[in-house]
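# Sharing a sequence plus its predicted fold:
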Amino acid sequence: MSTASEIAISASATIIPFAEPGRPGRDTRPLRLITCGSVDDGKSTLIGRLLWDTKAVKEDQAASLKRDGSRQNDLGLPDFALLLDGLQAEREQGITIDVAYRYFATDRRSFIVADTPGHEQYTRNMATGASTADLAVLLIDARAGLLEQTRRHATIASLMGIRQFVLAVNKIDLVDYSQFRFEEIATAFREFARNLGPVKVTAIPMSALKGENVVSPAHETMPWYEGPTLVETLEFSPARSSQTGGFRLPVQRVARPGESFRGYQGTVAGGAIKPGDAVTILPSGETAHVRQIVTFDLVRNAAVAGDAVTLVLDRQVDVARGDMIVSEESQPMTGLSFAAKLVALQPEGIEPGKRYWLKAGSRSQRVVVEPQNALDLATGRWNPALHLPMNAIGSVRLDFEEMAIFDAYLDNRTTGAFILIDPETHNTIAGGMITARVTDETATEDGDRVLLSLPADLAEKLLSSDLLAQHRDRIKICKLNAGEAKTVFSAEE
């Protein structure tokens, strides 16, 4: 039935029209997807079945699985989960611990799939897999329905910018292929998905073990379901483009092999660039034009997201590792305070007021984290919180000691993502996504400093006035976005 098989929460996701292989206009980009959900919902089995039915399993690997008769199922088929569970502990316990990436293809498209763990203590690994995915296959055991870990994984996937969900109601054969049970679960997730923002959900009843509605339709056992199979849904799902938005190049290295050459190396994190384009170097704000784009073996006439390049500018500017070269007409946010959402990944959680190292791309900075709200997975509400324990999903304020450079995560995954590192243990204690820049309309005291955000022209007038003339040596100017400056001066004794 269409109301259950295709739940359109929003029209934000569009379907790319199918083009026959080899024909002009065919989208050759692989679709990156993850399987997620609670433990024992059948994630590894589903991917194993996908690999098996799409002939992506090598002959020697298939023969090895068939010889292991102790791990065969009632249908005489091998344990498909063994195609994903590579760690000894995973095989012994029958669970997924680490993220496993596999590749498969159909006649229409190629895919990169990440099998992520369902146990709560391995939530950090699930977040890793979701950070690069275009689509999430969310598995639900038809007998158990929506669980807390199901909601947690769906929320993390949404925070990571995933806007396409396949709700795989698995083990439908264990509830006698009940249409009522399938629609009950689909409706419950539809209600929960209203809190996830603009997402598109396709619900599919299936049996991963038997392969029903995975690659082949199950008309005999589920005549009431008229929607697509899992593979059909994946083939028509669009890949997320990283070439939209402004040009971004986080500088990883300054190359100076001789006096006649100076280039700035890095991987393009967004947009595109060509010789002659105007760029701005952040945080200094200096401008220049691109004179040349160089790779290891040739000079190129353009570069796009994902390309590792060396940029040569038309004039000498001060650029160092950690700076960012951006398009002049479309610049990221800069500032000292940002709002973000994050997932706590260590037992100690996030401590308010503690200084952490924040790493984003090639830039590392000291930051103070102030938790503000935590997500209640049972109700979908954000409740005030002063501390974020392990696996909590929270919204925070980040206060930096020096200028920070970010895009909103929904605009650019690379320049909008970060990790927090404990300076004492060097553990990665959280992964986060920037949502906005915080602008305080009034001055706020920070120790012995006062921060004022003012338009550039107003800041110049204030500094030239007699009022601040005697304090000029105690004032520091930090440039933010175009047309704005931040004035910092010491408080009165």
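Cool, got the structure.

# contacts and neighbour counts: CA atoms only from here.
Fine.

# how near is the residue nearest to residue 177 when sequence neighbours are not counted to residue 2?
Spatial nearest neighbour of residue 177, excluding adjacent residues (Cα to Cα, 6 or more residues apart in numbering): residue 222 at 6.5 Å. Distance, residue 222 to residue 2, using Cα to Cα, to the nearest Å: 14 Å.

# who's more crowded, the two?
residue 222 (19 against 11; other Cα atoms under 10 Å).

# I'd assumed residue 180 was in contact with that one.
No - checked against Cα atoms under 8 Å, the pair residue 222 and residue 180 is beyond contact range at 11.9 Å.

# try this one next to it:
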Amino acid sequence: MAATETDDLLRFITCGSVDDGKSTLLGRLLHDAGMLPEDHLATLACDSARQHPDAPGKLDFALLTDGLAAEREQGITIDVAYRYFHTAHRSFIVADCPGHEQYTRNMATGASTASLAVVLVDARKGLLAQTRRHSYICALMGIGQVILAVNKMDLVGFDPTVFEGIRAAYQALADQLGIARVVAIPVVATDGDHIATRSPRMPWHIGPTLLQALEEAPLPQPVDGDFRLPIQLVVRPHQDYRGYAGIVEAGCVQVGDEVLVQPGKTTARVATLHVAGEPADAARRGQAVMLTLQPDVQAGRGQVLASAGAPCPEASQFACHLLWMGEEPMLPGRAYDLLQGTGRVRARITAIKHKVDVHTQAPLAARRLELNEVGACNLDLDHDIAFEPFTSNPALGGFVLVDLQSRATVACGRLDFALRRSANIHWQHMDVDKAIRSHAKAQKPLCVWFTGLSGSGKSTIANLLEQRLTALGHHTYLLDGDNVRHGLNNDLGFTAEARVENIRRLAEVAHLMVDAGLVVLVCAISPFAAEREFARERFEPGEFVEVYIDTPLAECELRDPKGLYRKARKGLLANFTGIDSPYEPPADADVHLMTLDASPQLQADRLAAWLAGRITP
């Protein structure tokens, strides 16, 4: 999320729609600021001559930042190109961000560390959809100031009324988005007009040049507030030393200060402090520190050291805004890893309150979020985290979501506030627990999860297995996916979103049954690997067995006990697994049964024998 700087260094991005001239403007800015060595200029001249043989001697400044071959071939920026440069007044790190909607995630990456955005607009086109999208994302990422560069003024005859119309329209957008500061500048990036020097072709512009605006832009102020240190690393060179390393994200700390380890209620005092490897009495925001505590309490990566007198709030349920960056849609109920601060926790989007029309900022009803869409959502975590709203502390209020299967980052977002029910719901202690219930039944509780295509034989084998286990004196219950849809899940359809929720409910019910000491058999197609993994994680190690009933699709269609495949092939049944909805086979199931190799009875007997050691105390 948006960074704040303590030194005279400004991080900014260039963004806007495709072909507005971002790369050209940045290349020209580096050139006019005197930041191009002679060898770079010589290389640029050669590259420009090859790229534009019909314009000898003309430099194509976009080639300085469009480093990927694909970008040069297509004439667009794909990746985020970072450049460092400086003037006599200030140092800069700039991220040249892609303009095409397909690469919005790359633009969000660049914005995540910036405190100012240079938004380019083609004077001929005015504000476009992508201009509005990028501006919305800048506001989402906490960027509060924009330099509006109205480019290609030469193509509109340097008309000041065109510039003023675009400036007014963007100011209205900025006011709507909460962007506090906008400086508008008319420019011609290819010729350098108002880039580093004033342009005689636009004498009516009395404001700064682009370079002056960058040099005069206010630097972000340090986050005010109390001491906050997300623990990055626990250092234990020997058993008598335990140090906690990280970057102070807010406030300051001194030796002797009382701190709280969060989440939790453990307090201790700072015994020693090192800043950048040197002993120190105090440290302030932005400094990398190592400290030890007295007494020597237990803490780990992902926890936060906070001022004991003013700790962070803690919660597990939040209202948030997020930008979806995954190729596959975001489905409510699906589990993801949430990375916030230095911590990682399992998370689910429980509800999409609305998605945002980035053109008008109007809320729209939605059941899923597609690539590059922004939504206001409710977020549920596996356990409490220490946090602060993004507007107060971006380091503890920003997060990303990571897909459990691909490990790809699929969303970035901001925590707005904790939901009230998060603080009002607590676990109620019960004296009769799972161990007592299991002992009374003389068995180890277990969840046996059957997955496979419709017609593969899941229910048949599970039914025979339950008969076998019951005959052996075990206490069982069979949760069949079809049967549950008559009651608990009768409000769910068969869309991807509904399938995710269906499996979530089945997993929660099975979890309660295992807590009751039962051996519960769950039969559900459960087509998505992510939801099967979510189900497994609801149980303690050794309490979950995934059984893959592997039957070829052709065989399932021949059996077709309920006539569903025939309906699906005729187009009468939508979202049917194996036909027009995918099935993701388990990559490493605990038990893999090939149903064409043996009868259902023999498969059930073999499975009962395999489970015997897991059920018997």
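Structure received. From a predicted model like this one, the values you see are computed outputs, not experimental measurements.

# Could I get the TM-score for this pair?
Overlay of the two chains. TM-score (TM-score structural alignment, normalised by the length of structure 1): 0.82; 430 aligned residues with a Cα RMSD of 2.4 Å.

# Which position in structure 2 pairs with the residue nearest to residue 177 of structure 1?
Under the alignment (TM-score structural alignment), residue 222 of structure 1 pairs with residue 202 in structure 2.

# So the residue nearest to residue 230 of structure 1 when sequence neighbours are not counted versus residue 54 of structure 1, what's the distance?
Residue nearest to residue 230 of structure 1 in three dimensions, not counting chain neighbours: residue 214, with 4.9 Å by Cα to Cα, 6+ apart. Per Cα to Cα, residue 214 of structure 1 is found 10 Å from residue 54 of structure 1.

# and what of residue 224 of structure 1?
25 Å.

# my guess is residue 277 of structure 1 contacts residue 287, does it?
No - using Cα under 8 Å, residue 277 of structure 1 makes no contact with residue 287, being 10.7 Å away.

# Neighbour count for these two, which is higher?
Remark: of residue 277 of structure 1 and residue 287, residue 287 carries more neighbours, 17 against 14, as counted by other Cα under 10 Å.

# before we move on, which element is residue 167 of structure 2 in?
helix 160-177 (DSSP states H and E).

# Tell me roughly how far that helix lies from structure 1 on average.
Here the mean offset of helix 160-177 of structure 2 against structure 1 after fitting is 1.3 Å, by mean Cα distance after the TM-score superposition for structure 1.

# The helix or strand just after that helix maps to which residues in structure 1?
Scanning forward in sequence from helix 160-177 of structure 2 by DSSP H and E, the next helix or strand is strand 181-186. Mapped onto structure 1 using TM-score structural alignment, strand 181-186 of structure 2 spans residues 200-205.

# ok, now stretch 308-321 of structure 2?
Counting by TM-score structural alignment, stretch 308-321 of structure 2 corresponds to 328-341 in structure 1.

# Check stretch 246-262 of structure 2 too.
Against structure 1, stretch 246-262 of structure 2 falls on residues 266-282 (TM-score structural alignment).

# in that stretch, what counts as buried?
Burial within stretch 266-282 of structure 1, assessed by neighbour count using 16 or more other Cα atoms under 10 Å, is assigned to 266-275, 278-282.

# List the ones among the residues you listed that fall in strands.
Those of these mapping onto strands are 266, 267, 272, 273, 278, 279, 280, 281, 282, per DSSP state E.

# ok, those vs residue 340 of structure 1, which is closest?
residue 282 (20.8 Å; Cα to Cα).

# residue contacts, the closest residue in space to the closest one that isn't next to it in sequence?
In this structure, residue 282 of structure 1 finds its nearest non-sequential neighbour in residue 324, 5.3 Å apart by Cα to Cα, 6+ apart. Residues near residue 324 of structure 1 by Cα atoms under 8 Å, 6 or more residues apart in numbering: 248, 249, 250, 251, 281, 282, 283, 405.

# Tabulate the residues you listed in JSON lines, adding columns for distance to residue 169 of structure 1.
Shown next, in JSON lines, are these (distance: Cα to Cα, whole Å):
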{"residue": "248", "distance to residue 169 of structure 1": "40"}
{"residue": "249", "distance to residue 169 of structure 1": "42"}
{"residue": "250", "distance to residue 169 of structure 1": "41"}
{"residue": "251", "distance to residue 169 of structure 1": "45"}
{"residue": "281", "distance to residue 169 of structure 1": "49"}
{"residue": "282", "distance to residue 169 of structure 1": "48"}
{"residue": "283", "distance to residue 169 of structure 1": "49"}
{"residue": "405", "distance to residue 169 of structure 1": "41"}
